[in-house]
Structures are given as structure tokens and as C-alpha cells.
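Enquirer: Predicted model and sequence below, questions to follow.
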Amino acid sequence: MQLVVYILVYPILWFISLYPMRLLYFSSDVTCFFIHKVFGYRKKTVRENLNLVFPDKSEAEKKEIENKFYHHLCDMIFETIKSLSISEQELLKRFKPTNIDEVHSVINQNKSIVLMMAHYGSWEWIFVLQKYVDIKTHAIYKRIENKYFDRMVKRIRAKYNSFLITTKETVPVLQESKEKGELTLNGFVSDQSPKIRSAHHWQEFFKIKVPAYTGAEMMAKKLDMAVMFVAIKKIKRGYYEATFKTITLNPKEYKDYEITDIFLKLVEEQIKEAPEFYLWTHKRWKHRNSVPPEFQ
């Protein structure tokens, strides 16, 4: 059945990916109307999140964020489809680093990198950053249930020598690279909500205590990797900039979870600057009423 779905859907996605940008974003606008206004995709979650995070904003302000968010979400969907056929030249024009020298500086100190980022801006087109560095790039991701689409996504990333590895594969793959003496750049989208039974750390995120994903920090400490944060800024429709910040070259000097806390504060600052580009459909605060006594 998975193959049948893939055979039926893939040609449609490929055809859409060939749209010129103007038609692509027109399609995004039409899709946005149906997703937001007609079907109300996760509208309840979006509004609940905005009410939790921005209690002092007016209803009009939160409504404006909601509308802009859905437009951005649909842009992201179509930009992801565009990745199937977009040229390297076009992608490099649309997604640029502002301070890649910061990354080169860390690499020149013979350090592999754990790159922490949030579901903000464009986390799909960031794989083109591989073209700016000379070391292997990994992106840690959740495997797609349909194995054929999973392979498709891996092929897209591999065009730019950026490789997807699952959470279970992370330790052995990165350990092997370290044993070989290979430097690697490893991207972790670290703002998601972990399963509550496996949460080791709770921290305030917008003054609300939630479980925090600590895998990136623990990996950096285990393999002595530098930790960096990347902030994605949407310049205009279809154009993004990535700015890097070195959190530490020596993660073992930090107390457990301190790096994770720094990361969450940086994400907060990013969201406050332009909240419409965060993934508000994600149930980030769903465990807020289940804080274990030891973390209260």
C-alpha cells in the first residue's frame, strides 16, 4: 500500500515542484485559505499556544500572528515540494548564511559541531548550508512512516551531501566518525516536546514549565563537540538568512542541561522578534500540567 501511495502522489509533487515561484506561492495562498479558513487545521492548538505564550497581547494582535503563521506554514509546505527540483543556484540565492566564518572558525579548531535550531523560519532549506562547509553534514530526523517517501527525502538531502540519520542511528554514526577522525556538522531541531516518560529535564519556556529535549547537549558532551545555535530569519517570501552563534567549544565545562536552557532562551528571543514564523501547530506545551514533583 505504501508503494501505491507513493506511485500516485510522487508525480503530482514533482509536477508542482516545477511551478515557477510566482505560481508556487499563488498555490500556497489558495491552500492557506482551505487549511486555515475552511478546515481549520489545528486552529485550536494554534490559538491555545498563542494565548499561553502571549497573555498580554490583544486578540487582534494574536489573530494577526495566526493569519501570518498559516501563510508561512503553507509557504513551507510548497517550498519543501519545490526542493524536489529546485536548482542549486536558485537555492543558494534564497537561503544564505550571514556569518559562515563563525562556523569555519570552530571547524578550524578541529571541532565537530552540534548545531541546535528550532522549528522556526525554514528548517527545510537549511541543508544547502553543506555547500558552505568542507565537512560532512548530518541532520537528525524522525523517520517517515512511508519508506518510499522517506527515501525520497534522503535523496533530496544527499544531493548536497547532507545526510539524514534517525535518533537511534545518531550515537553509532557520530561515534564512528569520531573514531575515524572525521569532523562533522550535526543538526538537531531541539525545541520539540519529548515523551514525558523519557524527560530528564524540565525548564520554563515562555514562563511555562515543560519537558526539554536534551539529546543534542548530551551528544555534544559525549563526543566533545562544539555547540552552536542557528537562527533563521525570513527576509521576504522565499528568502531566508541563517545566523550562527557559538554557545560553547567545551560543553563538558557546563552543568547538565545548562546548554539546553541557553538554547531555549535563544529560541524565545527569536520567537519574540517575529512570532509568525514559529511552528504554532506543534503541541509544545501539552505537558505543562504534568510537571513531576521533583521538577516543580
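Expert: Great, that's in hand.
Enquirer: from here on, contacts and neighbour counts on C-alpha atoms
Expert: Fine.
Enquirer: need the helices for the stretch 151-296 of the chain, in chain order.
Expert: For the stretch 151-296 of the chain, helices defined by DSSP state H, counting those that start in this stretch occupy the ranges 167-180, 215-223, 258-273.
Enquirer: for the first one, packing partners?
Expert: Read that as helix 167-180. Packing partners of helix 167-180 (3 or more Cα pairs under 8 Å, 6 or more residues apart in numbering; DSSP states H and E): strand 136-141, helix 215-223.
Enquirer: Need the nearest residue in space to residue 234, chain neighbours excluded.
Expert: residue 240 (4.5 Å; Cα to Cα, 6 or more residues apart in numbering).
Enquirer: Second structure follows, compare the two:
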Amino acid sequence: MHFLAYIIVYPILWLISILPFRLLYLISDGVYILLYHIIGYRKKVVTNNLKLVFPNKPEEEIFAIRKKFYKHLCDMFLEMAKTMSISKAELEKRFILKNPEEVRRLESANKSALFMYGHYASWEWSLQLQTQTSFPGFAVYKRLANKYFDKMVRDIRSKYNTTLISTKETVTKIAHNERKGIKSFMAFLSDQSPKLSKDVYWSEFMGVDVPCFTGAERLAKKLDLTMAYIKITKVKRGYYEAEIITFTESPKDYKDYELTDMFLREVEKQIHEAPEFYFWTHKRWKHRNKKPN
């Protein structure tokens, strides 16, 4: 069944990927009408999330943000498909690193760096950043249940000397590289909602207490890795900019969870600036009422 789904969907994605951008965004407009106005995909989740974190915004503004978000979501989905065939030159034109000198500086220190990402703007197209460095890149991801789609995703995201590693093999792989003297840049999407446990770290995110992933910070401290935030902004439709905001090259100098909180504050700033580009369909605040006393 998994293979059948793959052989049906893959040709469609490939055909979408070879379309010119003008036609791609016309299709995105149609998908938006279907997703938002007809199907109403996760509209309740999005609305509840927006009302929760923006309690003082009038309903009209909440609905306006919601519409803009769904338009961006459809664009991003089709841009992900476009990644299958987009040329390096085209991607470099559409996803620009504002401070490439910071890559040079981090490389010159001959030290591995851990880059934290939020689900904001276009984290998918950030694979272009790997073209800026000679260091091998590793991106942490959750394996897909369908092994054929999983391979497709790994192939797409591994275009420019980036290797995807599952969450379970992250520590082992990175520790092995460090022992061998292999310096690398690692990408972590760090704003998901973790499973609840007794010792999970809770922090305020957009005014709400939530459990937080701390794996990036713990790994950085264990292996003495540079920690940075990749700030991605949407300039206009189909065009993005990224900036490397380096937190520290000495993570052990910081108190536990301080770097995780620094990351959350950076994501919050972007959400307040342009909330429509955050991933509101994600149930980030689902555990908000479950904090132990």
C-alpha cells in the first residue's frame, strides 16, 4: 500500500516541480481555496492557536492573519515540491543568506555549530545554506512511516552535502564525528511540542507555559558546539532571506535552559513581526494545561 501511494503521488509532485513559478503560484491560489474555504483543513486548530497567543487582537484581525497563513502554507507546500527540480542558481536567487561572512567566521574557528530553527517562513529552502560552506551538514528529522516517501524526502533535502539523521541516531552520529575530528553544521527544528515526562522543561512561549525540547542545548553543551539561530524571513512571494544569529561559542558558560529560552525569544520576535508565516496548524500549545504543580 505504501508503494502504491508513492507511485501515484510521486509523478504528480514531479510535474508540479517542473512548472514555472508563475503557474506554480496560480495552482497555489487554487489549493488555498480548496484547503481554506472548502475543506477547512485544521481551521479550528489555527483559530484556537491564534486566539490563545493573541488574546487582545480583535476577531477580524485574527481572521485576517488566518487567511494570510493559509495562503503562505499553500505556497510553502508547492515550493517544497519545487525543490525536487529547482536549480542551484534559482534557489540561490530566491533564498539569500544576508551574512555569509558569519559562515566563514564559524568555519575559521574549526568548530562544529548547531543551528536552531523555528517552524517559520521557509525552513525547507534553507538547504541552500549548505552551498555556503565546505563543512558537511546534518539535519535532524523524524522518519516517515512510508519508507518510499522517507527516501524521497532524504534525497530532496540532501542535495547540497546535507545528510538527514533521525532523532534517535543524532547523538551517536554527531559524537562519532567529533571524535573523528569531522567538523559539521547541524540543523535542529526546535519549537515542536515534546512528549510529557516528569523532568521535561517548561517555559513561556508566546505568553503560554509549554513543555520545550532541550535536545539541541544539551547536545551543544555535551560536545561543546557553537549554538546559533537561523532567522528566516519572507521578503515576498517565493523569496526569502536568512540571517545567522550566533548565541555562543561556549555553551557550557550558560545556565541550563538559558540557550533554549534565547531561541524561543527569537522565534517569538518573528511571530510578533509577521504572525502569518508561523506554522499555526501545528498543535504547539496542546500540553499547556498539563504542567505539574
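Expert: Alright, I've got the coordinates. If you're wondering where the values come from, they're calculated on a predicted model, not measured in any experiment.
Enquirer: From residue 31 of structure 1, how far off is the residue nearest to residue 234 of structure 1?
Expert: Distance from residue 240 of structure 1 to residue 31 of structure 1, counting by Cα to Cα, to the nearest Å: 22 Å.
Enquirer: before we move on, what about residue 247 of structure 1?
Expert: Taken as Cα to Cα, the span from residue 247 of structure 1 to residue 31 of structure 1 is 39 Å.
Enquirer: neighbour-wise, which of the two wins?
Expert: residue 31 (19 against 16; other Cα atoms under 10 Å).
Enquirer: Identify the residues contacting the more buried one.
Expert: Taking Cα atoms under 8 Å, 6 or more residues apart in numbering as the criterion, residue 31 of structure 1 is in contact with residue 74.
Enquirer: Where does it sit, in terms of helix or strand?
Expert: Here residue 31 of structure 1, judged by DSSP states H and E, is contained in helix 21-32.
Enquirer: tell me which residues in that helix are buried?
Expert: For helix 21-32 of structure 1, a neighbour-count test (16 or more other Cα atoms under 10 Å) marks 24-25, 27-29, 31-32 as buried.
Enquirer: mean deviation (superposed) between it and structure 2, please.
Expert: For helix 21-32 of structure 1, the mean deviation from structure 2 after alignment is 0.5 Å (mean Cα distance after the TM-score superposition for structure 1).
Enquirer: Tell me the gap between that helix and the middle of its chain.
Expert: Taking the mean of its C-alpha atoms, helix 21-32 of structure 1 sits 22 Å from the chain's own mean (Cα atoms, centre = their mean, to the nearest Å).
Enquirer: after it, next one along is what?
Expert: Next along the chain after helix 21-32 of structure 1, taking DSSP H and E as the criterion, comes helix 43-53.
Enquirer: what's the average distance of that next one to structure 2?
Expert: Here the mean offset of helix 43-53 of structure 1 against structure 2 after fitting is 0.5 Å, by mean Cα distance after the TM-score superposition for structure 1.
Enquirer: I'd like to check the angle between that helix and helix 258-273, please.
Expert: 100 degrees (axes from the mean of the first three to the mean of the last three Cα atoms, to 10 degrees).
Enquirer: Work out the gap between helix 43-53 of structure 1 and the centre of the chain.
Expert: 20 Å.
Enquirer: If we go by neighbour counts, what in the helix or strand just after that helix is buried?
Expert: Sequence order places helix 59-82 as the next helix or strand after helix 43-53 of structure 1, per DSSP H and E. Within helix 59-82 of structure 1, the residues that count as buried by 16+ other Cα under 10 Å are 62, 65-66, 69-76, 78-82.
Enquirer: ok, residues contacting helix 59-82 of structure 1?
Expert: Applying Cα under 8 Å, 6+ apart, the external contacts of helix 59-82 of structure 1 come out as 13-14, 16-18, 24-25, 28-29, 31-32, 35-36, 46-47, 50-51, 54, 122, 124-125, 238, 275-280.
Enquirer: swap in stretch 7-19 of structure 1?
Expert: For stretch 7-19 of structure 1, contacts defined as Cα under 8 Å, 6+ apart pick out 24, 78, 81-86.
Enquirer: which one of those residues sits closest to residue 219 of structure 1?
Expert: residue 83 (29.2 Å; Cα to Cα).
Enquirer: isn't that closest one right next to residue 156, touching?
Expert: Yes - Residue 83 of structure 1 is within contact range of residue 156, at 7.0 Å (criterion: Cα atoms under 8 Å).
Enquirer: and the residue lying closest to residue 157 of structure 2 once chain neighbours are set aside, what does it touch?
Expert: Once flanking residues are discounted, residue 157 of structure 2 sits nearest to residue 127: 6.4 Å by Cα to Cα, 6+ apart. By Cα under 8 Å, 6+ apart, the contact set of residue 127 of structure 2 is 157-160, 162.
Enquirer: before we move on, what about residue 171 of structure 1?
Expert: By Cα under 8 Å, 6+ apart, residue 171 of structure 1 lies in contact with residue 219.
Enquirer: change it to 7 Å
Expert: Going by Cα atoms under 7 Å, 6 or more residues apart in numbering, residue 171 of structure 1 touches no other residue.
Enquirer: picking that back up, among the helices of the stretch 151-296 of structure 1, which comes closest to residue 140 of structure 1?
Expert: Closest to residue 140 of structure 1 of the helices of the stretch 151-296 of structure 1, according to Cα to Cα: helix 167-180, at 6.1 Å.
Enquirer: tell me which residues of the closest one are tucked away?
Expert: Neighbour counts over helix 167-180 of structure 1 (16+ other Cα under 10 Å) mark 170, 174, 178 as buried.
Enquirer: go on, stretch 194-206 of structure 1?
Expert: Here stretch 194-206 of structure 1 shows 194, 196, 201-203, 205-206 as buried, counting by 16+ other Cα under 10 Å.
Enquirer: how about these, which pair is most distant?
Expert: 196 and 206, at 18.8 Å, using Cα to Cα across the buried residues of stretch 194-206 of structure 1.
Enquirer: wait, which of the buried residues of helix 167-180 of structure 1 is closest to residue 109 of structure 1?
Expert: residue 178 (14.9 Å).
Enquirer: and that closest one, how far is that from residue 229 of structure 1?
Expert: 21 Å.
Enquirer: and the helices of the stretch 151-296 of structure 1 as a markdown table, adding distance to residue 190 of structure 1?
Expert: As requested, the helices of the stretch 151-296 of structure 1 are exported to a markdown table (distance: least, Cα to Cα, whole Å):
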| stretch | distance to residue 190 of structure 1 |
| --- | --- |
| helix 167-180 | 12 |
| helix 215-223 | 7 |
| helix 258-273 | 8 |
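Enquirer: Nice, that's everything, thank you.
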